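K.L.:
Sharing a model that was predicted from the sequence below.
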Amino acid sequence: MRPQAGRPAAPRPGTGRPVPAGRRPAPAAAGAVRSARRMPNPRLTGLGGGLFSGVLMLALGGLDLLLFGGSLTVYGVLFLPVCLLTALWVRASDLLSAPVVVPIAFAVGLLPVADGGHGFGARMMGLVTALATQVGWLYAGTLAAGVVVLGRGVRRAVARRRAASRP
């Protein structure tokens, strides 16, 4: 939009470029945008996303065991933001790896939380039981990562198409 006749456009803070008259953001929204821009924006490779989510879920599983006695519901709730962060922080060229690595991270993080006796067989049985009973959290996290990846991929394709159509 162009500035209206008789009203000069105010310069954008820090850029010196004018903001169109009808496009000025509300003060609260501008503060939220500034704080979002200060958030970290790492770009993880597919392997890095897997390591990030796996190590973080293992740490959260141990923390859940210490603080809540191994509550699987708390673990499932903590899994959802990890899925979203992994899907948001993975590189654009490795987008498809995010929905693949988050279920693996869920299983890795269940190791300290899953009920099981002493010994390898009892621990694996507890892990399989926890995976079977907490499949809702697993599906929800994987679906959330898939939706974020799909949105990022569509946005990337639209931007590429617009760039190709410009002379």
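P.N.:
Cool, the structure landed.

K.L.:
switch to C-alpha atoms for all contacts and neighbour counts from now on
P.N.:
Noted.

K.L.:
So for the longest helix along the chain, what gets flagged as buried?
P.N.:
Ranked by residue count and defined by DSSP state H, the top helix of the chain is helix 135-165. Across helix 135-165, burial judged by 16 or more other Cα atoms under 10 Å covers 137-138, 140-146, 148-149, 152-153.

K.L.:
do stretch 70-78 as well
P.N.:
Neighbour-count burial for stretch 70-78 [16+ other Cα under 10 Å]: 70, 72, 75, 76, 78.

K.L.:
Pipe the residues you listed into CSV and attach distance to residue 94 and secondary structure per row.
P.N.:
CSV is the format used below for the buried residues of stretch 70-78 (distance: Cα to Cα, whole Å; DSSP: H, G, I helix; E, B strand; the rest coil):
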residue, distance to residue 94, secondary structure
70, 33, coil
72, 30, helix
75, 26, helix
76, 25, helix
78, 24, helix
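
K.L.:
Included below, for side-by-side comparison, is a second structure:
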Amino acid sequence: MYGVRPAPPARPAPLLAQVLRKLPAPRLTGLGAGLFALVAMVLIGAVARLLFDGSAVVYGVLFLPVCALTALWVRDADLVTAPIGVPIAFAAGIVPIAGGEGGFGGQVMAVVTALAVHAGWLYGGTLVAGVITSVRKVRQMSRRKRRTRAAAGAPAGAPPAGRR
């Protein structure tokens, strides 16, 4: 009895960790991730037009989390599609807030002008998606390298065979 301590009670995880664990973590294909971003941005564009009088700032600020979610939810095999799909979604979603009058030509000119004027949001969101997918790819490559070393029986810190 003496000298044996009871185990300390387990502490609950921090609140932020509990909330993050409850968030969905789907794995979308490249097409699914592009469709998610496209539908989300068209809806955000429509809401910005209706509720915020077509505010491009609201649209741009909401574009950033859509880019992050797209990059986080795309599956590992399709990582390259996230930074490609989000600019297309941005362009499609900006149509409702672009304005434009005078038929099809006026609408096209308004969309082109809106894309040029708000290119900072476009570049920023694409950068967010690119950084997240790059980090995920590097982590995937390091996991793969550790698995191949473990399968070969080499110690974790040892250099690969042939590079000594």
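P.N.:
Sure, I can see it. Bear in mind that the values here come from a model prediction, so they are computed numbers and not experimental data.

K.L.:
circling back to that earlier point, check the buried residues of helix 135-165 of structure 1 against residue 13 of structure 1 and report the nearest one.
P.N.:
residue 152 (28.2 Å; Cα to Cα).

K.L.:
ok, now which ones touch the closest one?
P.N.:
Shown in contact with residue 152 of structure 1 (Cα atoms under 8 Å, 6 or more residues apart in numbering): residue 92.

K.L.:
Mind jotting down where the strands sit in structure 2?
P.N.:
Counting by DSSP state E, structure 2 has no strands to list.

K.L.:
For it, which segments are assigned as helices?
P.N.:
15-22, 30-51, 56-73, 82-93, 95-98, 103-117, 119-152.

K.L.:
So which of those is nearest residue 9 of structure 2?
P.N.:
Using Cα to Cα, these put helix 15-22 closest to residue 9 of structure 2, at 17.7 Å.

K.L.:
which residues of structure 1 does the closest one align to?
P.N.:
Mapped onto structure 1 using TM-score structural alignment, helix 15-22 of structure 2 covers residues 31-38.

K.L.:
The matching stretch vs structure 2, mean deviation?
P.N.:
Superposed on structure 2, stretch 31-38 of structure 1 shows a mean distance to its aligned partners of 1.9 Å (mean Cα distance after the TM-score superposition for structure 1).

K.L.:
So what does residue 57 of structure 2 match up with in structure 1?
P.N.:
Using TM-score structural alignment, residue 57 of structure 2 lines up with residue 73 in structure 1.

K.L.:
returning to that earlier point: where's the longest helix of structure 1 relative to the chain centroid, distance-wise?
P.N.:
Centre-to-centre, helix 135-165 of structure 1 and its host chain are 11 Å apart (Cα atoms, centre = their mean, to the nearest Å).

K.L.:
Save the buried residues of helix 135-165 of structure 1 as a markdown table, and put in distance to residue 44 of structure 1 too.
P.N.:
Formatted as a markdown table, those follow (distance: Cα to Cα, whole Å):
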| residue | distance to residue 44 of structure 1 |
| --- | --- |
| 137 | 24 |
| 138 | 22 |
| 140 | 22 |
| 141 | 18 |
| 142 | 18 |
| 143 | 20 |
| 144 | 18 |
| 145 | 14 |
| 146 | 16 |
| 148 | 15 |
| 149 | 13 |
| 152 | 15 |
| 153 | 16 |
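
K.L.:
from those residues, which is closest to residue 131 of structure 1?
P.N.:
Of the buried residues of helix 135-165 of structure 1, the one sitting nearest to residue 131 of structure 1 (Cα to Cα) turns out to be residue 138, at 8.1 Å.

K.L.:
Distance check, residue 101 of structure 1 against residue 53 of structure 1.
P.N.:
Going from residue 101 of structure 1 to residue 53 of structure 1 by Cα to Cα, to the nearest Å gives 8 Å.

K.L.:
ok, these two, which is more surrounded?
P.N.:
For residue 101 of structure 1 versus residue 53, neighbours defined as other Cα atoms under 10 Å are more numerous around residue 53 (27 against 24).
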